[in-house]
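Undergrad: A structural model of the following input is requested.
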Amino acid sequence: MLTFSIFAVLIGLLAINVPVVAAIGLTSVIFFALLGQGSFLAMLPHRMYFGTTGFTLLAIPFFILAGNLMNTGGITRRIFRFAGAMVGHIPGGLGQVNIVASVIFSGMSGSAVADAAGLGQIEHKAMVDDGYDPVVSASLVAASSVIGPVIPPSIPFVLYGAITGVSVARLFMAGFLPGIIMSLGMMAALAVLAKRRNYPCSACRTPAREAWASFRGAFWALMAPVIIIGGIMTGFFTPTEASVAVCIYAAILGFAYRDLKLRDLPGILFASLHQSVSLLFIIAAANFFGWLIIHQKIPDKIIAGLVALGASQAHVLLIMMAVVLLLGCFIEGNAIFLITLPIFMPVAKIFGIDLINFGVVMTLLIMIGNLTPPVGMCLFAVDSYAKVGILPLSREVLPYLAVIFAVTLLIAFVPGIALFLPRLVMGGM
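TA: Model prediction:
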């Protein structure tokens, strides 16, 4: 009953448009007061501070900054041109280019919203100019943007690792194959739709000379994922240090390409600061909420209930997935991590669910939430410039949502797919 009451109050506050951070904080304060434990509120500043001081969390503002530097520094345009030379001729044309460009960009920023807001604008304009319906174009941009946090590096993986203590490097490795499978699934779905609806595409392959020129133009941008992942795999730097390295690399490339100017830096830094503070403030409030959950022994009560019902690992996994999918319709993805993981982690351990694979599954579920109204962050990011309306965009994105959901189920119940690379490259487990 207490568990239900806590989440009823939290969802009720969110339903009346109370900001996420305020809803999380107020719920914690209300229940500590109602339970006669008001003295614990003296720990609020300490718990909020403690929640944002982990070394791993330093990676978040740096990956945000890296994405903003790339969007301003001309890197995204070069990636899009190279992707066009590679796949612009297959059914779906620029739609396929959109997906491949997002795969490449995902190896640098780790943020779905950064992809949707930056590279997405270039992709959307190019597709509309090529004859695509604006809604179709916008749906592809939104769907492909969620590839970013699955293929490493990934801000959600950093957050998950910081909360659970799971190796971020292993999470990065675990996300690679699911991300590629998701991308191939989207490309297949697009190819089918392209033939049915006669989407425009290039009649012939890009000439070899032009393809080579696009590769040369994008070469140093394409090296960014190699440097990040290669450095982490070889132990040259940690994921947190990798986030700093990619910022420096993106800035150097931006100035070298002469697309990034000194006068651009204050705006980029301020935007990155604003995004980082917004996310870290939620993390701070959620840490206090997590303390409430643990203090009231809610995970223990849930575990006892599930055991009493004779639930299997598959049943528990499906229940947790359903909860995240439901919350994803109403709450921003990072907040879902922070609200649910203090409850889910003990349950997952008791029922033998691999925490690395569970991190990938949780991230995929969060990506589905980014594409579902009324709080689909990627839908809003794309509609901010596409101006096609959230409801038409939501309908058009459904085929790609089906692909992501199918991949999520596959990864959830065939964990060997996600765990293959961590075991191969890093051993153990």
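Undergrad: hey, let's count contacts and neighbours off CA atoms from now on
TA: Fine.
Undergrad: quick one, what contacts Ile336?
TA: Applying C-alpha atoms under 8 Å, 6 or more residues apart in numbering to Ile336 gives the contacts Val324, Leu327, Gly328, Ile366.
Undergrad: also this sequence, please, to line up against the first:
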Amino acid sequence: MTLALQLIGSFGIFLVLLAAGMAVPFAIAVPGVIYLLMQNGLVALKGIGLVTWGSMNSFTLTAIPLFVLMAELMQRSGLSFRIYRGLAKIVSRLPGGLLQTNIVGCALFASISGSSVATAASIGGVALPQLVQRQYDRRLSAGSLAAGGTLGILLPPSIAMIIYGSFTETSVAKLFMAGVIPGVVLTLMFMAYIAVRAQWGGVVPRHHAVNAESWLSALADVVPFALLIGAIIGSIYAGWATPTEAASGGCLFAFLLCLIWGDLTWTSFKEAMHRTVQICGNLLFIIYAAYIYAYAIGVAGVGESVTAWLVGLHLSHFEFFAALFVLYTVLGCLVESIGMIVITVPLIYPVLSSYGIDPIWFGVILVMYVELGQISPPIGINLFVIQSIWDGELSDVVMGTIPFHIIMFVLLFILTLFPQLALWLPSQMQ
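TA: Presented below is the predicted three-dimensional model:
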């Protein structure tokens, strides 16, 4: 049996276990262990101990629980409602009304949480009841929230970029900065689409004018969070702090905001801590399982074989990107986002140098693919997050996201033509 057939077999086992309902970490680890046994028998398992310590003893990965805790504190204390309330007043005069608030709110909260699921759940839980009550177009409402939530893994801080950086030993700080301009551009493209749809009529009700007092109240709701975001991103960009150090400082700042502006009680604090442990336990278990799988294919020499095979095909840059596009589009419909990263990066990353592809730029492209996966049926997680907090049909959520899919494809094309859109900001870092 060739290495290629063994790899296909192990990946097939992963998909079968996933379809059978097995938890993602086990569905990744089991094929990895089987693959190790197929290669060198029980002797191959001796290296798992070193892999366990070497992979999880990572300063970079400690940023994940800190960013997750920051988002949970703000959600449990009700500050996500204040963000949405303030933005609703500020952008009320834009075509699209509260639908524009969905996108801006998701972008702002994404810059705090680093998680698409947390962003979609936090803003969606606040926004959907108001949108339904005010008779906004249901499909566009749900689609804007599901798609807006994906900004959580493109705008810094991004948990997906932390994981990519830990696997490829790429600077997480530069990855964060690489996501800023594409993230802002994608936000503006989403807002432009909503503005155009609003001009057609029938999707947005009329709004009342906002007076000066309301503007001041809105600024009081939004400015503290703008300062929090500026402190995190600014300290990383200036080189004053690593992502982990910025996360710890941001966590303390967020805690103070929750005490002063929010409704943080001892009970809600314990709930936030408990939820953070649950989320991080799941994420880090997936990462650990992926390292076992990566170790297995490394022992077998699959990475070198795949690299040689792909290079031997003599694909052009366009054909290579087209192949990646097809791969991640299919995976996005079957595997959740973190699974996509941890399964494919060990195989694809060694090939990048053969095509002269910058790993930082590719990290942004990969995150874009993951974003698409999070709103792709049948298991796009953001679709189910939005479905769980409203009374509409899942089909309405899916149909509402289709225009945002197209917009994201357009941005991917732009990034391919103009890679400096992602690379310019990291190149300016100290």
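Undergrad: what would you report as the TM-score here?
TA: With the length set by TM-score structural alignment, normalised by the length of structure 1, the two chains reach a TM-score of 0.95; 426 aligned residues with a C-alpha RMSD of 1.7 Å.
Undergrad: related to what we said a few turns ago, out of the contacts of Ile336 of structure 1, which are inside strands?
TA: Among those, the subset assigned to strands under DSSP state E is empty.
Undergrad: just give me the closest of those to Thr238 of structure 1.
TA: Nearest to Thr238 of structure 1, judged by C-alpha to C-alpha, of those is Ile366 at 24.7 Å.
Undergrad: I figured the closest one hits Ile331, correct?
TA: No. Between Ile366 of structure 1 and Ile331 there is no contact under C-alpha atoms under 8 Å: 9.7 Å.
Undergrad: hmm, back to that, for the contacts of Ile336 of structure 1, which two are the farthest from each other?
TA: Greatest spatial distance among the contacts of Ile336 of structure 1 (C-alpha to C-alpha): Leu327 and Ile366, at 9.2 Å.
Undergrad: map Gly298 of structure 2 across to structure 1 for me.
TA: Superposed on structure 1 with TM-score structural alignment, Gly298 of structure 2 falls opposite Ile294.
Undergrad: now swap in Val104 of structure 2 and tell me
TA: By TM-score structural alignment, Val104 of structure 2 lines up with Val100.
Undergrad: for Tyr84 of structure 2, same thing?
TA: With TM-score structural alignment as the criterion, Tyr84 of structure 2 pairs with Phe80.
Undergrad: between Ile366 and Ile331 of structure 1, which is the more surrounded one?
TA: Ile366 (28 against 22; other C-alpha atoms under 10 Å).
Undergrad: for burial, what's the neighbour tally of the closest residue in space to that one that isn't next to it in sequence?
TA: Nearest residue to Ile366 of structure 1 in three dimensions, chain neighbours excluded: Gly333, at 5.2 Å (C-alpha to C-alpha, 6 or more residues apart in numbering). Neighbours of Gly333 of structure 1 under the rule other C-alpha under 10 Å: 24.
Undergrad: you'd agree Gly333 of structure 1 is up against Gly369?
TA: Yes. If you go by C-alpha under 8 Å, Gly333 of structure 1 and Gly369 touch, sitting 6.8 Å apart.
Undergrad: can you pull the contacts of Gly291 of structure 2?
TA: In this structure residue 291 of structure 2 is Tyr, not Gly. Val51, Thr52, Ser55, Val342.
Undergrad: the helix or strand harbouring it vs structure 1, average offset?
TA: Using DSSP states H and E, Tyr291 of structure 2 maps to helix 266-299. Here helix 266-299 of structure 2, set against structure 1 after superposition, deviates by a mean of 0.8 Å using mean C-alpha distance after the TM-score superposition for structure 1.
Undergrad: can you name the next helix or strand after that helix?
TA: In N-to-C order, the element after helix 266-299 of structure 2 by DSSP H and E is helix 302-312.
Undergrad: and that next one with helix 266-299, angle?
TA: Between helix 302-312 of structure 2 and helix 266-299, the angle comes out at 70 degrees (axes from the mean of the first three to the mean of the last three C-alpha atoms, to 10 degrees).
Undergrad: can you find the partner of Leu279 of structure 1 in structure 2?
TA: So, by TM-score structural alignment, Leu279 of structure 1 is matched to Leu283.
Undergrad: since we're on its match, how many residues are nearby?
TA: 19.
Undergrad: again with Ile75 of structure 1
TA: A total of 25 residues lie near Ile75 of structure 1 under the criterion other C-alpha under 10 Å.
Undergrad: pretty sure it is touching Leu222, no?
TA: No. The pair Ile75 of structure 1 / Leu222 is not scored as a contact, 9.2 Å apart, by C-alpha under 8 Å.
Undergrad: contacts for stretch 76-91 of structure 2 next, please.
TA: Under C-alpha under 8 Å, 6+ apart, the answer for stretch 76-91 of structure 2 is 74, 97-98, 100-102, 104-105, 109, 122-123, 126-127, 210, 214-215, 217-222, 225, 258, 261-265, 268-269, 271-272.
Undergrad: cool, stretch 191-208 of structure 2 as well?
TA: Outside stretch 191-208 of structure 2, the residues touching it (C-alpha under 8 Å, 6+ apart) are 92-97, 99-100, 103, 134-137, 140.
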